[in-house]
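Q: no sequence on this one, just coordinates:
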């Protein structure tokens, strides 16, 4: 017979009816969340298996080293292709975009969360969220129509006065360069990093902020001592999410990158390509071996993205107090 209380197993203290109902709901929720996690792992494993299965025939037909070859001629009767230049361009452009976007995004997030008046902060927050929803093809068209001609002057200035720095060197400065592509990627990932960092900074403990101000700290000192340490895991996670978006971006970089297969640190010259852009440019005209080669390059991008995320989790876990906040 049901009563207002239910006895725990082993004769321990009774549970109230509401507590008993909550305890009954814990089991299904635990099973559902565990199943969701397992399903995610199964999907990732299925993607990896698909990529490997479709890439093996092309890799077997390849007459060059897939990891070090700089040319891409996968549709020839004797296929010869490699991922070296594409992987280099993908990593270089993505990290340049991350270096450009992250400080600006953190500044925007701090201004919205701790400096701007409430109405202005709400308006800027909506604008940041809208920028994150703009299709990538729009950024690509804006970059090729406006940014490429606009950046010729600044690129020439960097080459003339800072050409002694290897990344700004080169004998010829062009509009469609690695620098312009990285700028477009930085603009694309900036709203993502800013939006996540803003939400993390807003969760900083108010008591710690008020205590720092009460002890005579300025607003910047309060942010440096109370907000930034608390938000560091969130900022790292946001940056890694933006880095993954930059690595996998296709249309924007396909419109801007000069699509060359060279390894060069000169970001102002006609050097630059990425795995995603090469897939977009070559998939429509590829034969069976060519499509397999492009899928193999996609597998490399999959592995690079996975390693980047694992490295981010390792960086966070090095500091236990930050790991607890991020969990």
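A: Right, received. Where do you want to start? Bear in mind the structure is a predicted one, so any value in this text is a computation, not a measurement. Residues are numbered from 1 along each chain as shown.

Q: can we go C-alpha only for contacts and neighbour counts from here?
A: Fine.

Q: helices of this structure, start to end?
A: 17-61, 84-110, 118-132, 136-142, 148-150, 152-162, 178-202, 206-214, 219-222, 228-248, 251-256, 275-282, 288-317, 320-326 (DSSP state H).

Q: the structure to be compared is supplied as follows:
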């Protein structure tokens, strides 16, 4: 028969001992180490940098709100529905320029997302070694090209090449209202001058400008797909495209959405390239191939130098609307990207 060992025989504290002597109660130990001076300095600098960034953003919002008060108090809700822009007469609003901003941004996304997605997959899944590094470098260099260079390239080179494409689209797809090009009486326009300085051309240029940003975010998400799931897909007889469709794309869904929205925020706020390409109008133009469009940022760049005090307040109100829209889009995109980095699911 095996001997019986009790807590007392083993020298351990029994519940009765703890009840009689509360100081004998076990105390939970922590593993926290005392931070060093360098750790405290780093934490302070990081918090300070984050606080300054948030403070600047809030300061911009407060500044725009205060400067826009006069114009908003005069126009009221009509500021979002009025198409004219004549602050001196009291008839002003951003309906037309806001429509043009959204139109150009949507066209830019239709151009940029497929290019960015294909480029990101090429870099992360197909290219190897030195070719991959070269492609990454080229994409990063493309992001460093100034906006004015894209604008000059769009005006003097791309526009002449796009006009025949616009005319072809208008000829064969005019049954879609967005692609029709007509005058005020409904007569079809075929002259090349009817297709210049359009939202379509501006959207293509802006789309090419945001491709590097979207490509970088998508590539980063794709490269984080688990190697084990990739190899498992190949072991089950999957082709490379099958592996990409079953593993990489589902895992990088958050990166795709986040990169698209970050690019959308950039497209909504683009100024110089759009300003150089479009022919400013202050009416809603549903025909994206036709000459004439506008955007909030281009409006501010166009009218800032000659604006009176009240007109400047109206421009600040337009900038406030654009600031709020881009802030919401970028915040949503950042949340999606951060969530995708913490883990993702795939079908493999």
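A: Alright, I've got the coordinates. If you're wondering where the values come from, they're calculated on a predicted model, not measured in any experiment.

Q: what TM-score do we get after superposing?
A: Counting by TM-score structural alignment, normalised by the length of structure 1, the TM-score of this superposition works out to 0.86. Behind it: 309 aligned residues with a C-alpha RMSD of 2.7 Å.

Q: sorry, back to before: which of the helices of structure 1 sits closest to residue 67 of structure 1?
A: For those, the distance to residue 67 of structure 1 is smallest for helix 84-110, at 5.5 Å, taking C-alpha to C-alpha.

Q: residue range for the closest one in structure 2?
A: Aligned using TM-score structural alignment, helix 84-110 of structure 1 spans residues 95-121 in structure 2.

Q: by how much does that stretch deviate from structure 1 on average?
A: Here the mean offset of stretch 95-121 of structure 2 against structure 1 after fitting is 0.9 Å, by mean C-alpha distance after the TM-score superposition for structure 1.

Q: buried stuff in that stretch?
A: Within stretch 95-121 of structure 2, the residues that qualify as buried are 95-109, 111-113, 115-117, 119-121, counting by 16 or more other C-alpha atoms under 10 Å.

Q: which part of structure 1 matches stretch 222-238 of structure 2?
A: Under TM-score structural alignment, the counterpart of stretch 222-238 of structure 2 in structure 1 spans residues 201-217.

Q: what's in contact with that stretch?
A: Stretch 201-217 of structure 1 has contacts (C-alpha atoms under 8 Å, 6 or more residues apart in numbering) with 109, 110, 113, 219, 222, 223, 225, 226, 227, 228, 230, 231.

Q: so how far is it off the chain centroid?
A: 30 Å (C-alpha atoms, centre = their mean, to the nearest Å).

Q: same question, stretch 117-126 of structure 2
A: Taking the mean of its C-alpha atoms, stretch 117-126 of structure 2 sits 19 Å from the chain's own mean (C-alpha atoms, centre = their mean).

Q: rewinding a little: would you turn the contacts of stretch 201-217 of structure 1 into a markdown table with distance to residue 74 of structure 1?
A: Written out in a markdown table, the entries for those read as follows (distance: C-alpha to C-alpha, whole Å):
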| residue | distance to residue 74 of structure 1 |
| --- | --- |
| 109 | 45 |
| 110 | 48 |
| 113 | 51 |
| 219 | 58 |
| 222 | 57 |
| 223 | 53 |
| 225 | 55 |
| 226 | 54 |
| 227 | 51 |
| 228 | 48 |
| 230 | 49 |
| 231 | 46 |
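
Q: perfect, that will be all.
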